[in-house]
Each structure stands twice: as structure tokens, then as C-alpha cells.
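Peer 1: model the structure of this input:
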Amino acid sequence: MRIAVVMDPIDRIKPWKDTSFAFLLSAQARDWECWYIEPDWLFFADGKPQAQTAPITVIDRDRDFYTLGERDVHALTDFDIILQRQDPPIDLDYHYITGLLSLAEQAGVVVGNRPDAVRAANEKLLAQHFPALCPPTLVSRSIDQLKGFVAEQGEIVVKPLDAMGGSSIFKIHEDDENTQVILEVMTRDQTELVMAQRYLPEIRTGDRRVLLIDGEPVDHALLRVPGEKSFRANLAAGGRGEVVPLRDRDREIAATVGPWLAERGYWFVGLDVIGDWLTEINVTSPTCAREISAVTGQDVTGAMLDRLADRTGR
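Peer 2: I've put the predicted structure just below:
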């Protein structure tokens, strides 16, 4: 089996926590040929999608953890499986890349997650296909609407629709004297949509990253607990991670959203759950597999690769 991973520059990752790196380790353990592609190496020429590619060997350690072979041009159809693992934001360039990967998929390559599905998704809005599972939510650029939502809910969080890792998230309470300026900045003076949700005090005990493989939940989640003086639990924002078994509520949420997501080509997914509420559905480059595998011994990324291999029919 030949697999290519489209990912952000590997020299910038933290291998002990990077899920794209975990996919490479799992593929290598299966004796697959592993190839590395950076997003800006993709192009279209001679009637087919192509890329500069480099064979890659990975080693499970914190430093000197990869070796790249000589870079060369390959048609994307030279690969059986392509993983799209580029981080957000999903900007125009990201859209164009999914377009190139769609051409590879059309030619018979298994691309995960499906590029058409990723292109159609906003990870903040995707959860709103299931509003009964989500906390009260407002998506708007109107400062008056957002202020009304604060007054209604008492305390809210506001976040941009295109960020990740807990960046640019603000908590606002009804009597906050900075409400006006925060909303002006977040909406860029009412020119950009933002998401506001009721603040969930359960975040103090952490949010759960629940991974889905082809619509089915992994048996353990990563509980991400905010730092002492923060309400953001994301590991990138200083949160602390702890691997925990799934609760019944986690399984209920997964059973509701999982089949719908898998049917649309979202095969590797990260659900964010705070208390009993679904807050986000991550489909671009879901993380936390390394942490879960390190504690449980389960090859989370390997299980996903096996499902993708089945889809190749080889």
C-alpha cells in the first residue's frame, strides 16, 4: 500500500502529540510506502493532479524523528491513499487544495477525509446540524444581536469561525465593560460573522475530545482541563490532558452524529464535548490520537488506516 500524507511542515510539529505523525508511524508499522507532501507542493499539469513528494521514514522519538528522501514529482494517482491533514484556516488556498485532491479521488484514490466534504464544512458550524445537542448558539455579525444574546444568557463565549486551538476566544458576561470593544474587534466592526455560545461552567472540569473512526467512537477520550486562570481547555492554549473512558453521554452523542458524518465522508473526526453538550466537530486535522494511544495501547490511527485500506479494495 502506498500512502501520502498532506500536512503542514513536519519540522514544526511536536511528534509526541502530533496525530499526523502518528498516522505515519502506523502506516510504516504496516510496511506501507510512506510519502510526505506539503500543501504548497500540490499542482495540476498534463491533465492530472500532481505534487512534489518525498519518501519519509519516521522514528518514534522527540528529536531527529524523521528522514526525507529525495523530492520528486508524482501523479496523485500513484498513491492508494492520501491523508489530508493540513490545519485550518480553511481559506481560499485550502479550498483549491481540496479541489486538487477531489480530482485524485475521482481517479480512484482514497482520500480521507473526503475533500468535497472538508471543503463544505466549517468546524464551528458543522455541529449546528444537531442543534439539540449543542448549547444555545448565535452566529451573527450584528453587535446588537450579540449584546442581546449576552443579556439573555448572562455569560457567553465568542469565537471566530475560522480559528483553531482555542485562539481568539473571549468570555463575556452581562456587565462586562469591555463588551462593545470585544465585539467590535471580533466582528471587525460588524463585517465578519462570529459564533457566540452560552458559557458552560462545566469547562472548569474539562472538555472531552471524542474521536470517531468511520462513525464509531474510540473507547477513550482525552479530557482537556483548563489552566488555573483560564477557561480554555485546548492543549494549544495551555490545557492539561487526561485520558478517560467514554461516558454514556459521549456515546449518545457519537451514536447520533457518527453515522451522519461517516456517510458524508468524514471518516476521522474529533468531537468536542463540554458537560453534556456538543460544541464542535473537527474534521480537518483532528488531534489527540497520540495521547489516547500512549495510555490505552490502542493503535487509534492504525484502526483508521485499516478502514481506509478496506475502501481501496486492494
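Peer 1: going by C-alpha atoms from here, please, whenever you check contacts or count neighbours.
Peer 2: Fine.
Peer 1: quick one: the helices in the chain?
Peer 2: In the chain, the helices defined using DSSP state H lie at 19-29, 92-106, 115-120, 143-153, 179-186, 248-263, 289-296, 300-312.
Peer 1: so which bits of the shortest one are buried?
Peer 2: So that's helix 115-120. Within helix 115-120, the residues that qualify as buried are 115-119, counting by 16 or more other C-alpha atoms under 10 Å.
Peer 1: the residue lying closest to His173 once chain neighbours are set aside: neighbouring residues, count only.
Peer 2: Nearest residue to His173 in three dimensions, chain neighbours excluded: Glu155, at 4.2 Å (C-alpha to C-alpha, 6 or more residues apart in numbering). Neighbourhood size, Glu155 [other C-alpha atoms under 10 Å]: 19.
Peer 1: which residues touch Glu155?
Peer 2: Residues near Glu155 by C-alpha atoms under 8 Å, 6 or more residues apart in numbering: 171-174, 198-199.
Peer 1: possible to save the residues you listed as TSV with neighbour count and distance to Met186?
Peer 2: Shown next, in TSV, are the contacts of Glu155 (neighbours: other C-alpha atoms under 10 Å; distance: C-alpha to C-alpha, whole Å):
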residue	neighbour count	distance to Met186
Lys171	18	12
Ile172	22	12
His173	17	16
Glu174	16	17
Arg198	21	17
Tyr199	20	17
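Peer 1: strands along the stretch 151-300 of the chain, start to end?
Peer 2: For the stretch 151-300 of the chain, strands defined by DSSP state E, counting those that start in this stretch occupy the ranges 155-160, 170-173, 194-198, 207-213, 216-217, 220-225, 240-245, 268-274, 277-282.
Peer 1: what's the closest of the ones you listed to Arg141?
Peer 2: When the strands of the stretch 151-300 of the chain are ranked by proximity to Arg141, the top entry is strand 194-198, at 6.1 Å, counting by C-alpha to C-alpha.
Peer 1: how about residues contacting the closest one?
Peer 2: Strand 194-198 has contacts (C-alpha under 8 Å, 6+ apart) with 124, 135-141, 146, 153, 155-161, 186-187.
Peer 1: second chain to compare with the first, below:
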Amino acid sequence: MQLSFAKEISGKGVSLALGFVVDPLASRHAFNDPAVALMRAAQSHGHEVFAIETPSLGWRKPEDGHPGGCFGELIHLHLRPDDHDWYRETGRAWRPLRSLDAVVVCLEPPADGEFLAVTWLLERAEAEGLRVFNRPRALREHSEKIAIAEFPQFAPSTVISRDPSRLHEFIDEQRDVVVKPVDGGAKVRVFRVHRNDPNRNVVVETLTDNGRRTVIAQRYLPAIAQGDKRILLIGGKVVPWCLARIPRAGETRGSLAAGGTGVAQELSPGERAIAETLGPLLLKRGLLIVGLDVIGDALTGINVSHPAGLAEIRQQSGFDAAGATITAIEHACGIS
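Peer 2: This is a model prediction of the structure:
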């Protein structure tokens, strides 16, 4: 039987026990971390907050003396507004994940073997009745870089391959391209390569590991100077503000981890058109919160596991995207 922590809170309705599957807490930077923003929003909505660090996840066969199923170490947290001392641990225990009301996945790329193992384990928890946001199968099926291949009408000129000859052909054709691994994160190696670049062979050989690793090459978009936009979808609806990650001088990457500057901006008509097309479709697949990466009017990535931009958008625009996400989760859990 489902064991729920949910209880009535005077004046606040129903309180949920929400688990957040995260990379180790010690690695979190609270001032702009989306997991921290979501946990703070959950607490402000009156819910109990538990962190579940990925190394603690596992599964055991049900047998005498052991209920079995997917389990993890549930770390009960009290969130604080101080970004340098942002939480107090108020208890921890190994519990079946189904003892929670819902779990929210907040994991940074890369989508490596351990990431896949997390989705497989959470899929077992989902089969036991646990609500998981975003759904584990949907997390697996939407590679941040390769997912744009489903929406070629919005993508820039692109080739995805491990074959150096295909990549060189693309560089010759497009003249100015950006090349990067398909499974990287914010600090990923990103190279801008010109057709006459004397180092192009080295770049292609290094990134593909001499044809062993798949990479993505895209036509260089001068609009990157105005920012690599992170557009948020929550419950299939478009957040009216995006975070433009503007590269520092001489840099190709706009990510904040690479030194970019985050500026909250209202969406352009072209950006909104992309987001409104994808929002309902992705929600039907179990993706409650999604971050679209857009440069100019071109879709360059679909992030489904680490919705960066929540904190900065609220700080600069006042729009509480993290709170809207928790409201969407409440609705999905049937309490609002």
C-alpha cells in the first residue's frame, strides 16, 4: 500500500512529501541552481522537502523481511534564504521511494551511463505507483542535442555524426560551424571551426576520438552575440521570460559556466512560436518542465533534466517559474 507523508496543513491545504533527485548537495551553487530554486518553492508552498543524492539510489527484490523495490536515502531538508548556508538537514533515512508522494529529477548533463541507470531505477519506482517528474522514459528518449532532429523546421543547418568525412564535408559546405559532443553539459568542449582553419583536422579528430564518438555540428549563428536563450516550458505552457546567456568577449559559448552573462528578457515572436509548438507535445510525453535552447530563431537543444534559468528569471523579472512548476506538480498530484 502507498505510504504517503501528505497531511492537512491549516490554511494551506494538502502538504506533499516531495523528493528531489539531485547530484550531491555539496556541489550545488544555491544562487542559481534550479534544484535549489524548486526545493525552496516547494517549501514555500508548504510541502516537505527531501533530497535524494543519486549515489544512494538502488533496487532490491521483495522477499521475507524486505519490502523491496526502488529505494534511496531520503534527506529531510529545511531550506534557508542564505545562498552560502542554504539548508539545514533535519534527518535522513533509507526508505522506499514509493513512501514519497512524488519525485522531481534535477540532474545536470552529461546523459551518461549513470544517468541512464537513474532513469531505469526511477522507472521501477514509477511502476510501483510513484509520480516522477519528468517521466524516466521521457528523460531517456530526449537527448538534449539530438532531440532537435525531431523538429528540423526549427533547427539550424546541422549534421550529427562520428564520421570525420561527413563532418569535414559539412564544414566545407557551411564555411563557419560550431562542433560539440552530443552528450555534454554546460562546460562541454565547444569549438568554432572555419573552413580554412588549419586546426580543423585536430578538432574533428579530438572531439570524435578518431571516429569513436558522435558529435553535433551546426552552422555558426551570429545571433549568439545576443544570447543563447533558455526558454522554459512548465506544464506545456510557455514562461513569458527567457534567460539570454550572452557570451563574454571572444567566447563562442554563452553558458554561465563558461563565463556568460544571464539576462532575463521577454520572448520574441519567433521564440514564442517555437515554444508554443513544442510545449503541448512534450507535456503529453511526460515532460512537465523543459528548457529550450534557442539562438536567434533556431532551436539548438532541448533540456529535460536540469531547468536552468529558474532563479535568474525570478531575480530579474519577478516571474516565479519555480513556484509555477510546483503548482503544476500539485495539479498533477490532484491537490490543486
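Peer 1: TM-score of the superposition?
Peer 2: Put the two chains on top of each other and the TM-score (TM-score structural alignment, normalised by the length of structure 1) is 0.97; 314 aligned residues with a C-alpha RMSD of 1.1 Å.
Peer 1: which one among the buried residues of helix 115-120 of structure 1 gets closest to Ser293 of structure 1?
Peer 2: Ser293 of structure 1 has its nearest neighbour among those in Val118, at 25.2 Å by C-alpha to C-alpha.
Peer 1: tell me which residue of structure 2 lines up with the closest one.
Peer 2: When structure 2 is aligned by TM-score structural alignment, Val118 of structure 1 is paired with Leu139.
Peer 1: burial measure for the closest residue to its match other than its chain neighbours, as a count.
Peer 2: The shortest distance from Leu139 of structure 2 to any non-neighbouring residue, by C-alpha to C-alpha, 6+ apart, is to Val304 (6.3 Å). For Val304 of structure 2, the neighbour count with other C-alpha under 10 Å is 28.
Peer 1: state the distance from Val304 of structure 2 to Ile148 of structure 2.
Peer 2: Distance of Val304 of structure 2 to Ile148 of structure 2, computed by C-alpha to C-alpha, to the nearest Å: 13 Å.
Peer 1: how close does Asn134 of structure 2 sit to Cys333 of structure 2?
Peer 2: As for Asn134 of structure 2, its distance to Cys333 of structure 2 is 13 Å (criterion: C-alpha to C-alpha).
Peer 1: cool, Arg80 of structure 2 as well?
Peer 2: Between Arg80 of structure 2 and Cys333 of structure 2 the distance is 26 Å, computed by C-alpha to C-alpha.
Peer 1: stretch 266-280 of structure 2 corresponds to what range in structure 1?
Peer 2: Residue span in structure 1 matched to stretch 266-280 of structure 2, by TM-score structural alignment: 245-259.
Peer 1: name the nearest residue to Arg60 of structure 2, ignoring sequence neighbours.
Peer 2: Spatial nearest neighbour of Arg60 of structure 2, chain neighbours left out: Gly68 (4.8 Å); criterion: C-alpha to C-alpha, 6+ apart.
Peer 1: still on that earlier bit, so which of the strands of the stretch 151-300 of structure 1 gets nearest Asn234 of structure 1?
Peer 2: Closest approach to Asn234 of structure 1 among the strands of the stretch 151-300 of structure 1 (C-alpha to C-alpha): strand 220-225, 6.4 Å.
Peer 1: returning to what we had before: my read is that the match of Val118 of structure 1 contacts Ser305, right?
Peer 2: Yes - Leu139 of structure 2 is in contact with Ser305 according to C-alpha atoms under 8 Å; the separation is 6.9 Å.
Peer 1: what is the burial count for Leu125 of structure 1?
Peer 2: Leu125 of structure 1 has 16 neighbours, counted by other C-alpha under 10 Å.
Peer 1: and for the one 10 residues further on?
Peer 2: Using other C-alpha under 10 Å, Pro135 of structure 1 has 18 other residues around it.
Peer 1: quick one: it from Leu125 of structure 1, how far?
Peer 2: Noted for Pro135 of structure 1: a distance of 13 Å to Leu125 of structure 1, by C-alpha to C-alpha.
Peer 1: reformat the strands of the stretch 151-300 of structure 1 as JSON lines; add distance to Met7 of structure 1.
Peer 2: Formatted as JSON lines, the strands of the stretch 151-300 of structure 1 follow (distance: least, C-alpha to C-alpha, whole Å):
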{"stretch": "strand 155-160", "distance to Met7 of structure 1": "23"}
{"stretch": "strand 170-173", "distance to Met7 of structure 1": "29"}
{"stretch": "strand 194-198", "distance to Met7 of structure 1": "27"}
{"stretch": "strand 207-213", "distance to Met7 of structure 1": "19"}
{"stretch": "strand 216-217", "distance to Met7 of structure 1": "24"}
{"stretch": "strand 220-225", "distance to Met7 of structure 1": "23"}
{"stretch": "strand 240-245", "distance to Met7 of structure 1": "24"}
{"stretch": "strand 268-274", "distance to Met7 of structure 1": "15"}
{"stretch": "strand 277-282", "distance to Met7 of structure 1": "16"}
